[in-house]
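Enquirer: Everything below, folded, please.
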Amino acid sequence: MTQANDRNFDQLIDKFDRKIYQTAKGEWRLKLLKEDLTPFYDAADALTVWDAGCGFAQISLWLAKRGHHLTLCDLSEKMLERAREAFINEEVTAEFYLDSAQNLALKLPQYDLILFHAVLEWLANPMPTLQTVIEQVKPGGHLSLLFYNRNAMVFGNVLKGGWRWKNVLDDSYLGKGSKMTPPNPQYPHAVIEFLENNHFKIITHTGLRVFHDYLNHETLAQSNADELFELESRYCRLPTFRDMGRYVHLVVQRA
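Expert: Now for the predicted structure:
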């Protein structure tokens, strides 16, 4: 694989920020991720953490401020610079690399915790890259994997009806990778099978936005956002619901 085949967000950084993190959806995403990662945040000893595809690095910064040792990389120079600025503003240090996760993995040591958040679905060859990344998890260490859920993409398109049904039947509903729809969303059951076959045990399994993205604009406008988040929180880790979230977050431990 070459870096050119993977999605670089240099040209969409402002749109990415506006459509994801300057919304309630972004707040919910960060809140649930922090809930799942609290045991690592609260670890008695400082952990070595690699954020493989860091983006704006909100979770990395949160961990670094707690005293953990962070290594960050991204294919996007603008994303990496935004992450570096955030660390400087908070007066915490980290190592920064402008490189893809699969290339950098060959040069790095193993880590106590690897964050691989919203990267898999943008890769030309997702599973071979994931294979490379998980090799850098220490025995007994953990991987935090967040990925765009293909179940949700299928279900959402079917609910909209019309011409989308034919696209679902012939798989042309998948994004081309040029805009904000990822080209390689993953089925949770397939990712879990892959990880278990590689001797990882599932510790936490959470769906992000298990209801929100199936609601139309009128319903959302007439509804209470706090109540909706309570519903999301109640159901996001239950079987069935968690595999219908727009994103799925897995925390897994290497044997």
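Enquirer: Please make it C-alpha for all contacts and neighbour counts, starting now.
Expert: OK.
Enquirer: Near the spatially closest residue to Phe200 that is not a sequence neighbour, how many other residues are there?
Expert: Distances taken as Cα to Cα, 6 or more residues apart in numbering put Arg254 closest to Phe200, at 4.4 Å, once the chain neighbours are dropped. Per other Cα atoms under 10 Å, the neighbour tally for Arg254 reads 20.
Enquirer: got it, and Asp226?
Expert: 10.
Enquirer: got a list of what it touches?
Expert: Counting by Cα atoms under 8 Å, 6 or more residues apart in numbering, Asp226 touches no other residue.
Enquirer: Distance check, it against Leu72.
Expert: Relative to Leu72, Asp226 is positioned 33 Å away (Cα to Cα, to the nearest Å).
Enquirer: And Tyr41, by the same measure?
Expert: Distance from Tyr41 to Leu72, by Cα to Cα: 17 Å.
Enquirer: Between the two, which is the more surrounded one?
Expert: Legend: neighbour count by other Cα under 10 Å for Tyr41 and Leu72, higher for Leu72 (24 against 21).
Enquirer: to compare against the first, here's another:
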Amino acid sequence: MRPHEHRPEGEYEVKGVAFRDAGGSEQEAPPPPAAGRQARRVTWQKVTFLPAVLVAVLLLTWGWFQQTDLDSISRNALADGNVWLRLRQHIQLTVISTFFVLIIAIPLGILLTRGKLRRAAPAAMALANIGQATPAIGLLALLVIWLGIGEKAALIGIIVYAVLPVLSNTIAGLKANDPTLLEAARGIGMSPLGVLGKVELPLAVPLILAGVRTALVLNVGTATLATFGGGGGLGDLITTGMTNQRMPVLLLGSILTIVLALLVDWLASLAELFLRPRGLEAGS
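Expert: All right, here's what the predicted structure looks like:
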């Protein structure tokens, strides 16, 4: 038997010199797992940096207040747990208004991408644009005239002001879906409701969450105006400090509002990462 007949597969002999097929022993490196890519998106810096900065700001503010000589007006404005009461009211206004924005804007956005209701989408978007284009303080004043002073008028004003980003992002996210994917889903026998719940909405989740994040930050800022309608919140501290020219009270109300807005935005950014469908993460 000739020697070259015992050579391994892919190896040849030409004039006494052995050769192998190029790439015969090479193997493609396996692609990195999608889970690894997803895990790297949530770094320890993202989880810890902003909260650490906010805690530092609050500690510095508290230390400054310990060294500040407050007069009787400032002490009365901050006494008897008034700061915690206003902070709790502000959080309550933000949470309740965001809840109603979600249950109004997302279902409405879905309906405006279905069948004949598509024609009403431009009119609905124009109406939402009018609501946000209207100055918040003017809108609140009209609602107070109509509904009277209280938390109800403030909540409605905040909701009207924050509907647009969630509504527009819901419509945009659903319209951006690849028609071939939707047709394939229908082709395998999925019902319209199944296509919506298992294909359309999961693909639109990133845009919808971005709209919710924007609405949350808007609600924190707009809630400071609730004080002009008797709705309470941190706006009470800000207006008290401005009208009485007491900088410590004004500074405390402003810092707490900014910290709350940044904290809400940070929490929303984490929610965007964790609620994003894993299939989209793997493909990104």
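Enquirer: Give me the TM-score for this pair.
Expert: Here the superposed chains carry a TM-score of 0.26, computed using TM-score structural alignment, normalised by the length of the first structure; 111 aligned residues with a Cα RMSD of 5.9 Å.
Enquirer: what helix or strand is Glu13 of the second structure on?
Expert: strand 11-14 (DSSP states H and E).
Enquirer: just Ile114 of the first structure next, same as before
Expert: strand 111-117.
Enquirer: swap in Phe19 of the second structure?
Expert: Going by DSSP H and E, Phe19 of the second structure is in strand 17-20.
Enquirer: From the contact counts, what lies against that strand?
Expert: For strand 17-20 of the second structure, the elements it packs on are strand 11-14, judged by 3 or more Cα pairs under 8 Å, 6 or more residues apart in numbering; DSSP states H and E.
Enquirer: buried set for the strand it packs on?
Expert: Of all the residues in strand 11-14 of the second structure, those buried under the rule 16 or more other Cα atoms under 10 Å are Tyr12.
Enquirer: And it, what does it pack against?
Expert: So strand 11-14 of the second structure, by 3+ Cα pairs under 8 Å, 6+ apart, packs with strand 17-20.
Enquirer: Run through who's touching whichever helix or strand Leu193 of the second structure is part of.
Expert: Using DSSP H and E, Leu193 of the second structure falls within helix 192-195. When contacts are defined by Cα under 8 Å, 6+ apart, helix 192-195 of the second structure is touched by residues Leu182, Ala185, Arg186.
Enquirer: how would you label the first one: helix, strand or coil?
Expert: At Leu182 of the second structure, secondary structure determined by DSSP: H, G, I helix; E, B strand; the rest coil is helix.
Enquirer: burial measure for it, as a count.
Expert: With other Cα under 10 Å as criterion, Leu182 of the second structure counts 16.
Enquirer: Next: Glu230 of the first structure.
Expert: 11.
Enquirer: Sticking with it, tell me its helix or strand.
Expert: helix 225-235.
Enquirer: Show me which positions of that helix end up buried.
Expert: Neighbour-count burial for helix 225-235 of the first structure [16+ other Cα under 10 Å]: Phe229, Glu232, Ser233, Tyr235.
Enquirer: Next: stretch 190-208 of the first structure.
Expert: Those would be Val191, Ile192, Leu195, Glu196, Phe200, Lys201, Ile202, His205, Thr206, Gly207, Leu208, for stretch 190-208 of the first structure by 16+ other Cα under 10 Å.
Enquirer: would a markdown table of those residues with distance to Glu77 of the first structure be doable?
Expert: Output for these, formatted as a markdown table (distance: Cα to Cα, whole Å):
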| residue | distance to Glu77 of the first structure |
| --- | --- |
| Val191 | 29 |
| Ile192 | 31 |
| Leu195 | 30 |
| Glu196 | 34 |
| Phe200 | 32 |
| Lys201 | 34 |
| Ile202 | 33 |
| His205 | 31 |
| Thr206 | 30 |
| Gly207 | 30 |
| Leu208 | 27 |
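Enquirer: Sort out for me which of these are in strands.
Expert: Among these, the members falling in strands (DSSP state E) are Phe200, Lys201, Ile202, His205, Thr206, Gly207, Leu208.
Enquirer: What's the separation between the nearest residue to the fourth one once chain neighbours are set aside and Arg234 of the first structure?
Expert: What that stands for is His205 of the first structure. Nearest residue to His205 of the first structure, sequence neighbours excluded (Cα to Cα, 6+ apart): Leu250, at 4.8 Å. Leu250 of the first structure sits 17 Å away from Arg234 of the first structure, going by Cα to Cα.
Enquirer: How about Lys78 of the first structure?
Expert: 36 Å.
Enquirer: for the residue nearest to Phe200 of the first structure, what are its contacts?
Expert: Applying Cα under 8 Å, 6+ apart, the residues near Arg254 of the first structure are Val137, Lys138, Pro139, Gly140, Gly141, His142, Leu143, His199, Phe200, Lys201.
Enquirer: Checking the fourth one next. Helix, strand or coil?
Expert: Right, Gly140 of the first structure. Going by three-state DSSP: Gly140 of the first structure is strand.
Enquirer: how about the nearest residue to it, chain neighbours excluded?
Expert: In space, Gly140 of the first structure is closest to Arg254, 5.0 Å off (Cα to Cα, 6+ apart).
Enquirer: any idea how far Trp50 of the first structure is from that neighbour?
Expert: For Arg254 of the first structure, the distance to Trp50 of the first structure - Cα to Cα - is 15 Å.
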